[in-house]
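**Q** Next one to model:
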Amino acid sequence: MRVCIDGQSLLTKRTGIGNYTYNLIDKISLNNHPYDVSVFANSMRGNLVQEFQNTTIDFKLTRFPYKIYKKCVYDYNINIGLFAGSFDLFHSTNFIAPKIGRNKKLVITVHDLAFKYFPEMIEKETLNLINEYLPRSLERANKVIAVSENTKKDLIINYSIDPNKIVVTPLACNREQYQRVSNEEKIAVVKTKYNILNDYFIYIGTLEPRKNIPNLIKAFNKVANTYENISLVLVGQKGWGYEEISKLINEFNLEDRIIFTGYVPDEEVPALLSGSISFVYPSFYEGFGLPVLEAFSCGIPVITSNNSSLPEVAGELGVYVDPYNVDDLANKLNKMLEEKHNLDSKKYIERAKQFSWESLAEKTSDVYMKLLYK
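**A** Have a look, this model is predicted:
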C-alpha cells in the first residue's frame, strides 16, 4: 500500500501549511508502518525539500507551467495519478483535492475557514478555487483532518459534515527553535539591533486587518499615557490595510513608542519573545493560533482573544480579551504590567510541550491505517 502526500507547500519558503506538511512527512517517515510514503508536487522552478531523515521517501516532482497543470487537474479533472504515480491513498494537505480515481482513498486537511469569514483577505483567484472545489473535496473525502476543534465546528456549521468524518490533529511548534533565552546579553544584542530601548509588549505576524492591530494600537495608547517607558514591538511584514495602522500611530503620536521590525530572522525571534513583557495576539479569528504556542515555548505569558481556536491553544494560562473591546484589551495590558514580576515561565513552557508533531503524525497515520487496512 502507498500513501501519496501533497507536497506543493514544500516548494517555497515554509509558512503555516508548509510547516505542517514538512513536519507531518518528517515524523511519519520515522515511524514504523506497513505502507510506503511518496510526496508529490508540481513546479517549473522549485525543488522538493529533501532534508528528511528517512531517505526511503519517494519524491515525485513534475515540471509543468502552473496554469497548464491547474487546468489539467482542476478544470479538465484529469486523474492526479498521471502526474503523481500510483498510490492507494492521497492526502491533500491544503484544503482541496484533485481527482484521484476509483477505489482510492482520500484524506484532506482543512486548516481554517478564514476565507468564509474574511473573504476580502484572500486573493480572488484562490478564493474562487477554494469556494468551487472545497465542497466537492469534502464530499469525496473519506476523512477530513482539522487542526483544531474550532475548525471542526466551522466545517460542520458551514458544510454540514458528519462529525464522525472529521479527525482533529492539533498543530505544534518547533520547540528546538522556540526556547527561552535566559542570556540577557543575547537579548540585549537583538533589542539593540531593532532599537528597542524600553520594556515592551510584542506582536508577531502579518500586519493585516484579521489580526486586529488597530485595536491593539488603541489599547496600547491608553497604557502609554500611564507608563512612559513602555513600547509596543510589531514583528512582521506590512499587509493589506496597513494604512489604517500608520494613520493611528500618527494620530496618537506614538511614532517613538511603537517599533516596526519588519521581517526578523527565525534565530532572533526567541530572544525578542523572551525579552518581552508579554506576547499580545488579539486576532479576530485563527484556525489554530500557532504563535501562542511559540510564545509559551519561550516562557512568556500571552494576551489573546476569547474566540475561535485560541482558547484551545492557550488553555487556562491565556489572558483573554474581547478583541472588539479596546478598554478590555487596555485593562489586560495594564494588569500584565502590574504582575510581570510574579510570572512563572516554566508553566508556559510545559503548556507548549503538550502539543507535539509526533502526536499529530501518529494520529494522521492512524487515519491512513484505518482507511487502508480496515
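
**Q** CA only for contacts and neighbour counts going forward, please
**A** Will do.

**Q** Can you tell me which helices and strands the helix or strand harbouring residue 294 packs against?
**A** In this assignment (DSSP states H and E), residue 294 forms part of helix 290-297. On a contact count with 3 or more Cα pairs under 8 Å, 6 or more residues apart in numbering; DSSP states H and E, helix 290-297 meets strand 278-281, strand 302-305, helix 310-314, helix 345-353.

**Q** Among the ones you listed, which comes closest to residue 166?
**A** Proximity to residue 166, assessed across the helices and strands packed on helix 290-297 by Cα to Cα, is greatest for helix 310-314 (17.1 Å).

**Q** quick check, distance from the closest one to the centre of its chain.
**A** Taking Cα atoms, centre = their mean, to the nearest Å, one finds helix 310-314 lying 13 Å from the centre of the chain it belongs to.

**Q** what comes into contact with that helix?
**A** Residues outside helix 310-314 that contact it (Cα atoms under 8 Å, 6 or more residues apart in numbering) are 148-149, 286, 288-290, 292-293, 302, 304-305, 318, 351.

**Q** and for comparison, fold this next one:
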Amino acid sequence: MWIINGRFLTQGITGVQRFAHEIIRELDNVVKPREYKILVPKNIVYKELKYKNIEIEICGNLEGHLWEQLELPLYVKKNKGQLLNLCNTAPIINPGVIAIHDIQTKVHPEFFSKKFALWYNILNYFNIKNSKKIITVSEFSKNEIIKYYGVSKDKIQVIYNGWQHMDRIKQSEDILNKFNIKTGEYILGVSSLNPNKNFKYILELAKLHPEYKFVIVGKKNSTIFKEIIVEELKNLIWTDYVNDEELKSLYASAKAFIFPSFYEGFGIPPLEAIACGCKNIFVSDTSCLSEVFEDSVSYINPKTIKKLHFIYTKNSQNILKKFEWKVSAQKIKNMLNRLTI
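**A** The predicted structure is shown next:
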C-alpha cells in the first residue's frame, strides 16, 4: 500500500499544497480501494474531506515536523507500506518518494530566517539522498537539484502543475465591492513579504502608475521571512488572505496580473490568472518561468522597474493545453506502479 504523507491537510493552501490536493483528487479516480491511504496528524484542518477510493486516517499524538519525522515513518514501517510525500518535506529516514518543488532555501538562503533555511536545507539533503524517487515541477527545478545535490537525472521525474481547479470555483464579486475596486481598473499581484516574491517591485510600479490601483493578495509572515518595511501608498491595497472564490474574481476582473518573483519552481498564480481570463500577464524573465509560460505572457526584468505596456498576448490561452492535473496524476501513478514491481 502507498501511504501519502497527509501533513498538508493541517495547512493552508499555497502552490505546494495545491499540488497535493489536486494530484490526490485525480488519483482517487484511477486507483483501487485500499491501494492508497492518506495518513494525517490529529490537527487536521479538512475534517470533512472524503475520497471515494483513498482512505484518510488520523494517526498519533504529535503534530508538525515531529509527527512527520517520528510517528509517520513508524506507522509506514509497521504496516509495511511505501511512502509518498507531495509537499517538499518527508521523514529523514526512509522518505520513500518525495516531491521537491524547488530548492529556494539552498539557492537563496538570504530570503529566509537563518533557522528556517538551515532546517529545510538539512531536510532537503537527507530527503534527496535517501529517497527512492524525486518528483519536481519543472525542468528548471530538476536541473537545480542536480546542480546543488549531485543527483542522477534518472532519479528525478518532472511532473507539472495544472490549472483545472479554477474551473470548479465560482466567482465571488463581493471582494470587488469590499475594496471598492472596479473591473479593468486595477493591477493584481499574488505575493507575500518573502523577499523572493519581490514585493518592492510592485510597490515601485504603483508609484509609476498612479492611475491604477494595485491589489496585492497574500499573507504577511514575519516569522519566516526577513523583515520588510511596507510603504503606504494611496493606490496600493493589501487584501491579506482571500478565499478561492474571491481570488478567481480578482483574477478575472484585473487589468493585468504581475508576478515579479526572483526564483520559482513553477509559478502557479500566473497560470491561474490565464485560466480565469486575465488578458495581460507579466512575469519575470528568471528561473523556470520562460519554460512554463513560453510565449503566452509578457516578460519583465525583476531588477529593472519600468512602466507597463499592456499588450494582450494572443497565445495565452494556448498554454493551458500544456498542463492538466489528470495527466500529472496518471504520471505519478505510473511511476509508483513501476516502483512497486
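
**Q** Please state their TM-score.
**A** The TM-score (TM-score structural alignment, normalised by the length of structure 2) is 0.86; 335 aligned residues with a Cα RMSD of 2.9 Å.

**Q** Quick check: the helix holding residue 294 of structure 1 compared with structure 2, mean distance?
**A** Compared with structure 2 after fitting, helix 290-297 of structure 1 deviates on average by 0.5 Å (mean Cα distance after the TM-score superposition for structure 1).

**Q** Outside of that helix itself, list whatever touches it.
**A** For helix 290-297 of structure 1, contacts defined as Cα under 8 Å, 6+ apart pick out 171-175, 178-180, 204-205, 273, 279, 281, 301-302, 310, 313-314, 348-353.

**Q** so that helix matches what in structure 2?
**A** The aligned range for helix 290-297 of structure 1 in structure 2 is 268-275, by TM-score structural alignment.

**Q** so who does the aligned residue in structure 1 for residue 141 of structure 2 touch?
**A** Structural alignment (TM-score structural alignment) places residue 141 of structure 2 against residue 151 in structure 1. If you count contacts by Cα under 8 Å, 6+ apart, residue 151 of structure 1 has them with 110-113, 287, 309.

**Q** now the strands for the stretch 101-250 of structure 1?
**A** 105-110, 143-146, 166-168, 199-204, 230-235 (DSSP state E, counting those that start in this stretch).

**Q** got those strands as JSON lines, with distance to residue 47 of structure 1 columns?
**A** Putting the strands of the stretch 101-250 of structure 1 into JSON lines (distance: least, Cα to Cα, whole Å) gives the following:
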{"stretch": "strand 105-110", "distance to residue 47 of structure 1": "23"}
{"stretch": "strand 143-146", "distance to residue 47 of structure 1": "26"}
{"stretch": "strand 166-168", "distance to residue 47 of structure 1": "30"}
{"stretch": "strand 199-204", "distance to residue 47 of structure 1": "29"}
{"stretch": "strand 230-235", "distance to residue 47 of structure 1": "29"}
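
**Q** can you put those in TSV and add distance to residue 325 of structure 1 and mean neighbour count?
**A** Shown next, in TSV, are the strands of the stretch 101-250 of structure 1 (distance: least, Cα to Cα, whole Å; neighbours: other Cα atoms under 10 Å):
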stretch	distance to residue 325 of structure 1	mean neighbour count
strand 105-110	30	24
strand 143-146	29	25
strand 166-168	31	21
strand 199-204	18	22
strand 230-235	18	23
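
**Q** any idea how far stretch 328-342 of structure 1 is from the chain center?
**A** Distance, stretch centre to chain centre, for stretch 328-342 of structure 1: 26 Å (Cα atoms, centre = their mean).

**Q** before we move on, back to that, mark which of the contacts of helix 290-297 of structure 1 are buried, thanks.
**A** Among the contacts of helix 290-297 of structure 1, the ones that count as buried by 16 or more other Cα atoms under 10 Å are 171-173, 175, 178-180, 204-205, 273, 279, 281, 301-302, 310, 313-314, 348-349, 351-352.
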